[in-house]
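Student: Next one to model:
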Amino acid sequence: MILPPDTSRDVRPGWVRVDCHVHTVASGDAVTTIAQLAERVATHRIDVVCLTEHNQLAGTAERLSGEIGARVVPGEEIRTGSGELIGLFLTERVPYVLAAREVVRRIRAQGGIVCAPHPYDPQRSGVGAELVELCAAGLIDAVEVFNAKVADQEHNRAALRTALAYGLPGTVGSDAHDPDGIGAAYLEMPDFDGPDSFLTALREAVRHGEYRPHAPRYPRGPS
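Tutor: The predicted structure follows:
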């Protein structure tokens, strides 16, 4: 179930509000500055931001958290030979256009987790038809089951069905590329202190989101 966003109220004690998929100007096809992200995160009372720049790591958790004013999980949205995958809790950049299995290996080698973003939306470069094969091989840790930029909700529902079929937790994300997109989708979930507890907490998460036709595709700069 996806509930409408409502950041006017507090989350329950011991829980946090998390956007699992956010971009800034560092992605090359987004316009949100760090200052704008900090302002929007404060306005929408987002506690944790998974900063998932395209094909690069924006910085350390400590530096980014200080700049944004919310806890940051460093991540990367990585173009693979099969489509895009997200690595979270990263400490090193993963190169793009490697085979998906090699990208998974590199994410996990640094203690990160692998998420499949917008897998079935034909307007975005998800892993699509290969998601089932990747899940069956144990290569996916979580599936993005709601992306606020996906116009056809059947594509989000299909991602949820695949996650359920393989017993995988689901993430949601605004996939914001401009300031207005921030707050379009988030999880309310138990607080966590690392990759393992994040995956455990995802299974209790309450999902909030709405389709928001924000952030038209800007020309992507050099990766």
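Student: C-alpha from now on. contacts and neighbour counts both.
Tutor: Will do.
Student: by contact count, what packs against the lengthiest strand in the chain?
Tutor: Determined from DSSP state E, the single longest strand within the chain is strand 71-80. Helices and strands touching strand 71-80, by 3 or more CA pairs under 8 Å, 6 or more residues apart in numbering; DSSP states H and E, are strand 48-54, helix 61-68, strand 83-88.
Student: Just want the angle from the last one to strand 48-54.
Tutor: Angle of strand 83-88 versus strand 48-54, following axes from the mean of the first three to the mean of the last three CA atoms, to 10 degrees, is 140 degrees.
Student: Ala142 contacts Tyr166, correct?
Tutor: No - in terms of CA atoms under 8 Å, Ala142 does not count as a neighbour of Tyr166; the distance is 9.9 Å.
Student: So for these two, which residue has more residues nearby?
Tutor: The neighbour comparison of Ala142 against Tyr166 (other CA atoms under 10 Å) goes to Ala142, with 22 against 14.
Student: circling back to that earlier point, so can I have CSV of the helices and strands packed on strand 71-80 showing mean neighbour count and distance to His177?
Tutor: As requested, the helices and strands packed on strand 71-80 are exported to CSV (neighbours: other CA atoms under 10 Å; distance: least, CA to CA, whole Å):
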stretch, mean neighbour count, distance to His177
strand 48-54, 25, 10
helix 61-68, 16, 16
strand 83-88, 26, 16
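Student: Adding distance to Glu133, write those out as CSV.
Tutor: Shown next, in CSV, are those (distance: least, CA to CA, whole Å):
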stretch, distance to Glu133
strand 48-54, 24
helix 61-68, 32
strand 83-88, 13
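Student: what about the ones you listed, which gets the closest to Arg105?
Tutor: Minimum separation from Arg105 across these (CA to CA) falls at strand 83-88, 10.6 Å.
Student: Name the next helix or strand downstream of that closest one, please.
Tutor: Proceeding C-terminally, strand 83-88 gives way to helix 100-109 as the next helix or strand, assigned by DSSP states H and E.
Student: run this one through as well so I can compare:
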Amino acid sequence: MKIDMHCHTKEGSLDGKVPIEEYIRLLRDQGFGGMLVTDHDSYGGYRQWKNHIKGRRYEDFHVFKGVEYDTLDAGHIIVIMPENIKLRLLELRGIPVQMLIPIVHNYGGVLGPAHPCGEKFMSFMNAKAYKRNPDILNEFDFMEVFNACEPVEVNEKARKVAEEYGLVGTGGSDAHKADCVGLAYTQIPDHITCESQLIDYIKSKPSMDCGGTIYRNTTKEKMGKAKTFMTHSFWVYNKIGGWSKAIKRSSK
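Tutor: You can find the predicted model right below:
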């Protein structure tokens, strides 16, 4: 079964332009059997599917619950939790990665860096946590080795890192717009129909077939040099988020 393991929806991501039902239709039309919803620090898109679509339409299509979590010091991390686990914490951005990893594992989940060799601050290999302690890579369960919104050389570097550390490689479109949907895939067995089964499969360390086509219409390509400002803005965004949480915790 072909699935997209990096999907942003209008209902769950502030920068998402594609409603989840449209996302499903687009993927089904391209021969996909499922998707992992990975909205930014939110399960909004997944909830829209679960509360309004599941069991009513698209019963031949599997929607898996995930999140693209904005850490304080390690960029974007894709997290998949068992279907019976609800962690509100994963919708509150800004946890340091060395706190995030044991939380996810203790509750039976798996996690791995999204676009690990991409932009500074947003990508693990170019973030503070990796530079401080590269061995953190050994604590991840998988790594995104093909991202349709990253250049070829960036994906190739990610694939080499995953191979070096023995991490399962995944592929996802990272689509925020309709014309990017379906540009990346990961092949998984047809019998996988829920998050727990997907987690168990990843833990078995399979050699997963993944790949796709590079998207040439990303916002960062259009911005050119201005993308440097965008990446530094992300750093400030997460720093402020982390400080505000620390203040709230200390006042309780």
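Student: Of the helices and strands packed on strand 71-80 of structure 1, which is nearest Gly209 of structure 1?
Tutor: Closest of those to Gly209 of structure 1 is strand 48-54, at 15.1 Å (criterion: CA to CA).
Student: Packing partners of that closest one?
Tutor: Secondary elements touching strand 48-54 of structure 1 (3+ CA pairs under 8 Å, 6+ apart): strand 15-22, strand 71-80, strand 83-88.
Student: what's the average distance of it to structure 2?
Tutor: With mean CA distance after the TM-score superposition for structure 1, strand 48-54 of structure 1 departs from structure 2 by a mean of 0.6 Å once superposed.
Student: show me what contacts Lys205 of structure 2?
Tutor: The contact partners of Lys205 of structure 2, taken as CA atoms under 8 Å, 6 or more residues apart in numbering, are Leu167, Val168.
Student: Can you classify it as helix, strand or coil?
Tutor: coil (DSSP: H, G, I helix; E, B strand; the rest coil).
Student: and the gap between the alignment partner in structure 1 of Met5 of structure 2 and Pro195 of structure 1?
Tutor: For Met5 of structure 2, the aligned residue in structure 1 is Cys20 (criterion: TM-score structural alignment). Cys20 of structure 1 sits at a distance of 13 Å from Pro195 of structure 1 (criterion: CA to CA, to the nearest Å).
Student: the more surrounded of those two?
Tutor: Cys20 (27 against 16).
Student: what's near enough to touch the more buried one?
Tutor: Residues near Cys20 of structure 1 by CA under 8 Å, 6+ apart: Val49, Cys50, Leu51, Thr171, Val172, Gly173, Ser174, Tyr186, Leu187.
Student: How much space separates the second one from His44 of structure 1?
Tutor: Between Cys50 of structure 1 and His44 of structure 1 the distance, using CA to CA, works out to 15 Å.
Student: Could you pick out the longest helix of structure 1?
Tutor: helix 153-165 (DSSP state H).
Student: Can you name the next helix or strand after that helix?
Tutor: That would be, after helix 153-165 of structure 1 and using DSSP H and E, strand 170-173.
Student: Can you give me the buried ones in that following strand?
Tutor: Buried residues in strand 170-173 of structure 1, counted by 16 or more other CA atoms under 10 Å: Gly170, Thr171, Val172, Gly173.
Student: Would you reformat the residues you listed as a markdown table and include distance to Arg157 of structure 1?
Tutor: Converted to a markdown table, those look like this (distance: CA to CA, whole Å):
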| residue | distance to Arg157 of structure 1 |
| --- | --- |
| Gly170 | 11 |
| Thr171 | 13 |
| Val172 | 12 |
| Gly173 | 14 |
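Student: closest to Val132 of structure 1 among these?
Tutor: Using CA to CA, these come closest to Val132 of structure 1 at Gly170, 14.7 Å.
Student: just checking, what residue in structure 1 corresponds to Glu68 of structure 2?
Tutor: Mapped onto structure 1 by TM-score structural alignment, Glu68 of structure 2 lines up with Glu77.
Student: what's the closest non-adjacent residue to its match?
Tutor: Ile86 (4.4 Å; CA to CA, 6 or more residues apart in numbering).
Student: quick one: contacts for the counterpart of that neighbour in structure 2?
Tutor: In structure 2, the residue matched to Ile86 of structure 1 (TM-score structural alignment) is Ile78. By CA under 8 Å, 6+ apart, Ile78 of structure 2 lies in contact with Thr38, Gly66, Val67, Glu68, Tyr69, Leu111, Gly112, Pro113, Ala114.
Student: And for Arg157 of structure 1?
Tutor: Arg157 of structure 1 makes contact with Val145, Phe146, according to CA under 8 Å, 6+ apart.
Student: Give me the secondary structure label for the alignment partner in structure 1 of Gly108 of structure 2.
Tutor: Counting by TM-score structural alignment, Gly108 of structure 2 lines up with Gly111 in structure 1. Following three-state DSSP, Gly111 of structure 1 is assigned to coil.
Student: contacting residues around Gly111 of structure 1?
Tutor: Taking CA under 8 Å, 6+ apart as the test, what Gly111 of structure 1 contacts is Phe89, Leu90, Pro195.
Student: Same check on Gly118 of structure 2?
Tutor: The contact partners of Gly118 of structure 2, taken as CA under 8 Å, 6+ apart, are Met125, Asn126, Glu150, Val154.
Student: which residues touch Ser13 of structure 2?
Tutor: Neighbouring residues of Ser13 of structure 2 by CA under 8 Å, 6+ apart: Asp39, His40, Ser42, Gly44, Gly45.
Student: and if you look at Ala58 of structure 1?
Tutor: Ala26, Leu51, Leu64, Pro74 are the contacts of Ala58 of structure 1 under CA under 8 Å, 6+ apart.
Student: Now distance to Ser82 of structure 1 too, for those residues, in TSV please.
Tutor: Below are the contacts of Ala58 of structure 1 laid out as TSV (distance: CA to CA, whole Å):
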residue	distance to Ser82 of structure 1
Ala26	23
Leu51	22
Leu64	30
Pro74	22
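Student: Nothing else from me, thank you.
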